[in-house]
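Colleague: following is a predicted model, sequence given first.
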Amino acid sequence: MARRKVYSGGLPFGVVVLDKPIGITSNGALSVVRRVAGNNRAGHMGTLDPFASGVQVVCVGQATKLIPHIHSSTKAYSASLTLGSATDTADHTGEVILSAPVPILTQGQLDVVALSLLGHQMQTPPAFSAKKVAGVPSHVLARENRAVELAAVEVEIVELSIQLTSDPSILAVDVVCSRGTYVRTLGETIAQRLGTYGHLTSLRRTSSDGYSIDDCVEIDSLSRDSFLPFSKVLSSFDTMFIEPGLLQRACHGGPIPLSGGRNFGEGGSDSLVALLSDDRSLGDGEVTFDNLIGIYGVSGDMLIPKIVFMAPSL
């Protein structure tokens, strides 16, 4: 039998979903989680700007190993876009650098722009961002008035709604997009296509990596009881329960044959499988850290380990 994972010193091990408040950085929120988790390691699954609020998914302990492999999840945001001026940060915290009149707009015009921005596209991250240039966050260089050139990256706008509000200079924007999309840059693009400039005056992440605002805990209420099962985090993976005779081999990091002729996608580098034990002494039959053996990649008719969590028996 494989051994149940041991939580060193009783420290939390899993996922906590914060409603990050306006005014603190994502790293500041991580510091709060680490203190509650007894200085256990922690990492978030997507930066939120200080002026933004909303869903901040934080992995704690060995769960941080999952973060690089959760790459297909979408995120959703609600934003207010103020037209007529652009700032150096693309939000209301920056200095106005350009201005232009706000045209009279109809909802039909907004719908056309929204439709035109759907799908895969290249997007250049803003200079004031967490992207690193030679190991230095680009926002640090930008605040020193140093030139910042960031490479464009491919993003996807899955859903986009742009609505008029009672103020003709403010638009309500709701977007579902791929990980790595900058809504500040999207706001600038929307304004440009409407023939003016724009910047965000509010931004709230409403869902991320399978979690929504309803799953969140306020940062002031965070405790060790706030740590959640992480089954939603694994929603981007296929799952497979291992045959009992292969459990020790899997726990030692050995390759595992696909059972029952199962076919996971095309077997490419993006095909990842969460390998689970069906030993009820290690869990209740659901996807939990207790019965997760590891994350495996698909190579032909074999599963090759990427991360192994479960310790073999002695």
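Modeller: Looks like it came in fine. Numbers count the residues shown, from 1 in each chain.

Colleague: all contacts plus neighbour counts: C-alpha atoms, from now on.
Modeller: Will do.

Colleague: burial check on the residue nearest to residue 223 when sequence neighbours are not counted, number of neighbours?
Modeller: Closest residue in space to residue 223, ignoring its immediate chain neighbours: residue 36 at 6.1 Å, by Cα to Cα, 6 or more residues apart in numbering. When neighbours are counted by other Cα atoms under 10 Å, residue 36 registers 16.

Colleague: contacting residues around residue 36?
Modeller: 222, 223, 224 (Cα atoms under 8 Å, 6 or more residues apart in numbering).

Colleague: run the last query once more with 10 Å
Modeller: 11, 12, 30, 222, 223, 224, 226 (Cα atoms under 10 Å, 6 or more residues apart in numbering).

Colleague: go through these and flag which are in helices.
Modeller: residue 30 (DSSP state H).

Colleague: need the three-state assignment for the nearest residue to residue 203 once chain neighbours are set aside.
Modeller: Taking Cα to Cα, 6+ apart, and ignoring the residues beside it in sequence, residue 203 has residue 79 as its nearest neighbour in space, at 4.4 Å. For residue 79, the assignment made with DSSP: H, G, I helix; E, B strand; the rest coil gives strand.

Colleague: what is the neighbour count of residue 79?
Modeller: That count, for residue 79 with other Cα under 10 Å as the rule, works out to 21.

Colleague: re earlier: the residue nearest to residue 223 and residue 29, how far apart?
Modeller: Separation of residue 36 from residue 29 (Cα to Cα, to the nearest Å): 11 Å.

Colleague: then residue 114?
Modeller: 33 Å.

Colleague: cool, and residue 184?
Modeller: 21 Å.

Colleague: tell me which of the two has more neighbours.
Modeller: Higher neighbour count among residue 184 and residue 29: residue 184, with 22 against 19, using other Cα under 10 Å.

Colleague: and here is the other one:
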Amino acid sequence: MVKRANRRRVDGILLLDKAVAVSSNRALQQMKHLFQARKAGHTGSLDPLASGLLPICFGEATKISGFLLNADKRYQVVCRLGVTTDSGDADGEIRQRRPVPELERGRIEQALAALRGPILQVPPMVSALKHQGQRLYKLARQGIEVERPPRAVTVHQLRLESRPEPDCLALSVHCSKGTYVRSLVESIGEDLGCGAHVIALRRTALGPFAGESMVTADAMQVLAARGGLAALDRQLLPVEQGLAGWPDVHLAEEAAHFLVQGQAVWTPGLPEPGLVRVFGPTDFLGMGRVGEDGRLQPHRLMRTD
């Protein structure tokens, strides 16, 4: 075990391909230990049942985790019709079995269409949301169910990809933050009159990370054994790559100096008011905000020492 005092400063983002049956926190701790990192966090938990993209933010990258938590996500999901569970997925206890009717593609499409766009979704009891200070999943384990107010989410895309079995649907989902795919599947099952639950779930994209290659924990272990910490560090993406989508502002040395001291600065060519990525002459400085007064204000800056 590497003692905390001997851990090193590591900055960057690792696109981890989380394995099934591993919790997001366990995956995080494995990578933090492997990198001997002082500070690390993940963005957007995945259920143990789920696999796929789990960005691990090291060091200064933890400052942008909130931006990634608010980002859209994409999933591939397989659901089984005719069976409902108390968790909405295959890890839960079976609640009910119902016959699956003959379903034409048009009828399935009708159920999917009803869930596209802005919708109100009731979060599942088996979730990390809190009720009066307690996690809902902990209450669910005690057999307690509480009222959950519906939340506004957006389903940008919900598409039937295939029918791997007569009682299974393979779907692709592109959704906003806060969307529970398990709840989507349950809604589809109820609309079809037979119920449904998730049997496989894989996250394929999160915010700006949509086409990059993910790495598995096993592959990282092999890399560490062959090339050490330097080989691991080469797998990290720069912090600013997690903030794609905002305009860039490049500052001269003097303006960059004042900004990192916490002062608002003016520089030619600033975009409209709002968040921007800020670069100095050589480094990414962090997120700034262009104010209504036309000056650039510090918003979430990186350590530059």
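Modeller: That came through fine. Note that this is a predicted model, so its numbers are computed, not measured.

Colleague: overlay the chains and give the TM-score.
Modeller: Once superposed, chain against chain, the TM-score is 0.87 (TM-score structural alignment, normalised by the length of the second structure); 288 aligned residues with a Cα RMSD of 2.0 Å.

Colleague: the residue nearest to residue 203 of the first structure pairs with which position in the second structure?
Modeller: When the second structure is aligned by TM-score structural alignment, the residue opposite residue 79 of the first structure is residue 77.

Colleague: what sits against that match?
Modeller: Taking Cα under 10 Å, 6+ apart, one finds 50, 160-161, 169-173, 181-182, 185, 198-203 in contact with residue 77 of the second structure.

Colleague: and for residue 125 of the second structure?
Modeller: Contacts of residue 125 of the second structure (Cα under 10 Å, 6+ apart): 86-88, 135-141, 144-148.

Colleague: please apply the same query to residue 215 of the second structure.
Modeller: 14, 15, 16, 17, 18, 52, 53, 54, 235.

Colleague: in which helix or strand would I find the fourth one?
Modeller: This means residue 17 of the second structure. For residue 17 of the second structure, the enclosing helix or strand under DSSP states H and E is strand 12-18.

Colleague: that strand corresponds to what range in the first structure?
Modeller: Using TM-score structural alignment, strand 12-18 of the second structure pairs with 14-20 in the first structure.

Colleague: and stretch 178-188 of the first structure, how far apart are its ends?
Modeller: Across stretch 178-188 of the first structure, first to last residue, Cα to Cα, it's 18 Å.

Colleague: and the helices in the stretch 1-150 of the first structure, which stretches?
Modeller: 26-36, 107-116, 138-143 (DSSP state H, counting those that start in this stretch).

Colleague: ok, which of those helices comes nearest residue 303 of the first structure?
Modeller: helix 26-36 (33.4 Å; Cα to Cα).

Colleague: related to what we said a few turns ago, okay if I get the helices of the stretch 1-150 of the first structure as a markdown table plus distance to residue 73 of the first structure?
Modeller: Listed next are these as a markdown table, based on distance: least, Cα to Cα, whole Å:
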| stretch | distance to residue 73 of the first structure |
| --- | --- |
| helix 26-36 | 19 |
| helix 107-116 | 21 |
| helix 138-143 | 25 |
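
Colleague: so which of the ones you listed comes closest to residue 218 of the first structure?
Modeller: helix 26-36 (10.8 Å).

Colleague: list the buried residues for the closest one?
Modeller: Across helix 26-36 of the first structure, burial judged by 16 or more other Cα atoms under 10 Å covers 26, 29, 30, 31, 33, 34, 36.

Colleague: next: stretch 122-130 of the second structure.
Modeller: For stretch 122-130 of the second structure, by 16+ other Cα under 10 Å, it's 122, 123, 124, 125, 126, 127.

Colleague: got it, and stretch 144-160 of the second structure?
Modeller: So, applying 16+ other Cα under 10 Å, buried residues of stretch 144-160 of the second structure: 153, 154, 155, 156, 157, 158, 159, 160.

Colleague: which residues in the first structure does that stretch align to?
Modeller: Counting by TM-score structural alignment, stretch 144-160 of the second structure corresponds to 146-162 in the first structure.

Colleague: corresponding residues in the second structure for stretch 232-242 of the first structure?
Modeller: Going by TM-score structural alignment: stretch 232-242 of the first structure matches residues 241-251.

Colleague: OK, contacts around residue 15 of the second structure?
Modeller: Neighbours of residue 15 of the second structure in contact, by Cα under 10 Å, 6+ apart: 52-57, 209, 212-216, 235-237.

Colleague: if you set the cut-off to 6 Å instead, what comes out?
Modeller: Counting by Cα atoms under 6 Å, 6 or more residues apart in numbering, residue 15 of the second structure makes contact with 55, 214.

Colleague: now it: how far from residue 212 of the second structure?
Modeller: 8 Å.

Colleague: nice, that's everything, thank you.
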